[in-house]
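# Give me coordinates for this.
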Amino acid sequence: MNAPVRTQSSADSSVQSSDPARRSSAELIRAEEPVLAHNYHPLPVVVARAEGTWVEDVEGRRYLDMLAGYSALNFGHRHPALIEAAHRQLDRLTLTSRAFHNDRLAEFAEGVAALTGLDMVLPMNTGAEAVESAVKVARKWAYDVKGVPDDRATIVVAADNFHGRTTTIVSFSTDPTARTGFGPFTPGFRVVPYNDLAALEAAVDETTAAVLIEPIQGEAGVIIPDQGYLAGVRELTRRTGCLFIADEIQSGLGRTGRTLAVEHEGVLPDLVLLGKALGGGIVPVSAVVGRRDVLGVLRPGEHGSTFGGNPLAAAVGSAVVELLGTGEFQRRATELGTVLADGLTALLGRGVLGFRARGLWAGVDIDPVFGTGRGISERLMAEGVLVKDTHGSTIRLAPPLTITAEELRSALGALEKVLAHGA
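A predicted model of the protein is given here:
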């Protein structure tokens, strides 16, 4: 698929001319090199504007966004309802800190609790903050409620996990890139293979505060566990008296065709971690959502965040909850997920070795003969489609849930074209 170049209107030109940078993509990329820490290796595209499922670079080239900010843009770029909510709140109040109440926070917390079927909300900002907060809550619960001796609480996690990159979180990562050079590591975690209930049960003992897993492992390549695994985790944690924490930061909020990925097995964890799409692609918003008797262990002063639960975030988050409340986006992910899976099935043996998909989320294993995941991503970029590689020759597809069937088929056609050209 060739990237269509949009002809600028006079309005577009006036916007472009007001841009203080006014530098080419190549110039902007070079300008970043000496002043930005090199913690990312982006594709060589410089996005200047976006609308819906499309982004535009500084030269006016348009690309179909098939990554959606790792699910932060589930509702597309600049969804009108979310932009309106943000503008409306910007004119009133943006921040009070939690030293005071604000008039948007109750509505946000009520909405998130109702959406997930849980009781209480701990608002934070980033996904990693939500994970860190859940670790603290689980340990506090273990000491105050379960009776684990002080400083002996353990949390069981899965190999190949991705929960963030803070010091505590990389302590239980199995990715050498995330860990090497960042020790000493935080103790108190046990790592078991993902999708292995026997190994999980062997790791749980009287010191276990919680089991923390992703219902679908995104960074690992959209790894979907066997049917019954999540239900097995729920049964095991109930039976052994520890918490089940589901990290739904990437998998949640409509991505897989359900509000939460755990709903595919009818499971309700004790704590659910939300982020990314909760901020509508506008502001960072995350939350730990859970049972009252679990989140209720926190007392004033034991945990906090200056920006967590700020009025702007709460207003946008409430608008996100309202969008999800209609069920439209969950239905779209389910219906269009069939289009995605059918298109990938047609490419099996034609450069695609295999794939895993649920809703509008897929990990696609490309035959290494055709190139690395990075190489395939760059070739798709040249065709006007943006994706992101993960390990080896695997690429991830996670378009906005607003994508049309025609746009989705066009992206799949671009992948077919790239593979048809061979290595």
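# Only C-alpha atoms from now on, for both contacts and neighbour counts.
Will do.
# Strands of the stretch 51-200 of the chain, start to end?
Using DSSP state E, counting those that start in this stretch, the strands found in the stretch 51-200 of the chain span residues 54-57, 62-65, 120-124, 154-158, 189-192.
# of all those strands, which lies closest to L419?
Checking the strands of the stretch 51-200 of the chain against L419 by C-alpha to C-alpha gives strand 62-65 as the closest, at 18.1 Å.
# Against S14, how distant is the residue minimising distance to the centre of the chain?
Closest residue to the average C-alpha location of the chain: Q250 at 2.6 Å, with C-alpha atoms, centre = their mean. Using C-alpha to C-alpha, to the nearest Å, we find Q250 at a distance of 37 Å from S14.
# and this one, so I can compare the two:
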Amino acid sequence: MTGPSRGPALPQERRLVTEIPGPRSRELMARKQAAVAQGVGTVMPVFAARAGGGVLQDVDGNSFIDLGSGIAVTTVGNSAEAVVRRAAAQLERFTHTCAMVTPYEGYVEVCEELARLTPGDHEKRSVLLNSGAEAVENAVKIARVYTGRQAVVVFDHAYHGRTNLTMALTAKNMPYKHGFGPFAPEVHRVPVAYPFRWPTGPDNCAEEAAAQVIDQITKQVGADNVAAIVVEPILGEGGFIEPAKGFLPRVERFARDNGIVLVADEIQSGFCRTGRWFACEDEGVVPDLITTAKGIAGGLPLAAVTGRAEMMDAVHSGGLGGTYGGNPVACAAALGAIETMRELDLNARARRIEEIMKGRLTALQEKFGVIGEVRGRGAMLAVELVRPGTKEPDPESTAAVARHCHRSGVLVLTTGTYGNVVRFLPPLVIGEDLLNEGLDVLAEAFAGLG
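Have a look, this model is predicted:
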């Protein structure tokens, strides 16, 4: 991993030439406040002008190290050559016809790739959509039709989207659900195996959590009423929680034994992010349906549900789709992104990023008591911040670390049910020198907490 992806030349360096935000960004922010709904928040008050490799350049000429990838979207970089080339070629041919009116080869090619890449050697089908939330919602629709059941089981700390149904599936109130109810019915929440916060400790977490899940479903819902269990193999907005080893396979067995459709939400964790094509492969879990988005198309809006042919084909003709679902330009970009992932072996790159970052983050944990846990896989990593000597969440220090990084030219994101997790999602094409420089700034941020 020696440098950025191919694409428009953009110096791979951190460089600050104005205060943050600079004058041009402040001007644009004033325009944003006058024209854009206030509910559309902003992590960093700077406006992007160019991006590529491992950097993002703002309109004032400041260059930031990107450890966020547009929330796991620009896995292959912001301007990967194959993505740009294929999307540009498709733009010259046509921008849209609607796949439900006159289909096109790109849609079929993406579905063929998904059948090859997703776990399991069973016959598969896919439907292409616009967003992760839309993919999850369609997975639930498919499961309900296939099983003839209605109930959906989800987990503590889960995040699945912002539509009415996916808000119901999501655990966290603020900012995702607050004031937006009532929500869709027949959604039931069960515990997740969260090792750092499991009451009896991490050693018993998987077995006890799985037992609680099965007990709650059996007694409170009835397994025969459950259409789907929807789970993130690594919980994203909940705090990059890795369920304790053994938990997901046990849930999978329970679903199989009871005719329940297991849906893996790999929207944030998929497409090489964790060092495998999909995070559920880590324990050999083969979901019935898998939802994807984010990293699938190198920055263009695309999502998918891929699953067992008999389940996907249970829905009547015309029951799945959407005007823009599987847009031809987005499909071309997805084929370019997958080409890049294979060509650059981005699974190996993700594992190398983990090697570098886990070492640096663990060293910080040993030095600073505010870091309660370092966790994650591949280039989907996080630190959970607590009051030293306790497990009490420390969102104030989390925000302070993020502010320091942002002022110093490093883009990081926060997350977690308690707002106390700093998460790292660098582009898999980031150079090692740039990555280490970003981690140097992170170390400065922790040292400055006092």
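# So after superposing, what's the score?
Scored against TM-score structural alignment, normalised by the length of the first structure, the superposed chains reach a TM-score of 0.90; 399 aligned residues with a C-alpha RMSD of 2.0 Å.
# Make CSV from the strands of the stretch 51-200 of the first structure and add distance to V339 of the first structure to it.
What follows is the strands of the stretch 51-200 of the first structure, written out as CSV (distance: least, C-alpha to C-alpha, whole Å):
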stretch, distance to V339 of the first structure
strand 54-57, 19
strand 62-65, 16
strand 120-124, 35
strand 154-158, 31
strand 189-192, 34
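# hey, which of those strands is tucked in deepest?
Ranked by mean neighbour count, those are led by strand 62-65 with a mean of 26 (mean count of other C-alpha atoms under 10 Å).
# For it, give me the average deviation versus the second structure.
Overlaying the second structure shows strand 62-65 of the first structure at a mean distance of 0.4 Å from the equivalent residues (mean C-alpha distance after the TM-score superposition for the first structure).
# for the stretch 101-250 of the second structure, what spans make up the helices?
105-117, 132-147, 164-169, 205-216, 247-257 (DSSP state H, counting those that start in this stretch).
# how close does the second one sit to the first structure?
Pointing back at helix 132-147 of the second structure there. Counting by mean C-alpha distance after the TM-score superposition for the first structure, helix 132-147 of the second structure comes out at 0.7 Å.
# Remind me what that helix packs against, helices and strands.
Applying 3 or more C-alpha pairs under 8 Å, 6 or more residues apart in numbering; DSSP states H and E, one finds that helix 132-147 of the second structure contacts helix 164-169, strand 226-231, strand 261-265, strand 289-292, strand 303-308, helix 309-312.
# Give the aligned range of that helix in the first structure.
Helix 132-147 of the second structure corresponds to residues 127-142 in the first structure, going by TM-score structural alignment.
# Among the helices of the stretch 101-250 of the second structure, which comes closest to P191 of the second structure?
Comparing the helices of the stretch 101-250 of the second structure by C-alpha to C-alpha, helix 205-216 comes nearest, at 6.2 Å.
# quick check: angle from the closest one to helix 247-257?
30 degrees (axes from the mean of the first three to the mean of the last three C-alpha atoms, to 10 degrees).
# Can you give the contact residues for helix 205-216 of the second structure?
Outside helix 205-216 of the second structure, the residues that touch it by C-alpha atoms under 8 Å, 6 or more residues apart in numbering are 190-195, 198, 243-247, 250-251, 254.
# circling back to that earlier point, single out the most deeply packed of the helices and strands packed on helix 132-147 of the second structure.
Greatest burial across these, using mean count of other C-alpha under 10 Å, falls to strand 289-292, with a mean of 30.
# Could you tell me where that strand falls in the first structure?
With TM-score structural alignment as the criterion, strand 289-292 of the second structure aligns to 271-274.
# which stretch among the helices and strands packed on helix 132-147 of the second structure comes nearest Q38 of the second structure?
helix 164-169 (19.7 Å).
# Tell me which other helices or strands the closest one touches.
Using 3+ C-alpha pairs under 8 Å, 6+ apart: helix 164-169 of the second structure touches helix 132-147.
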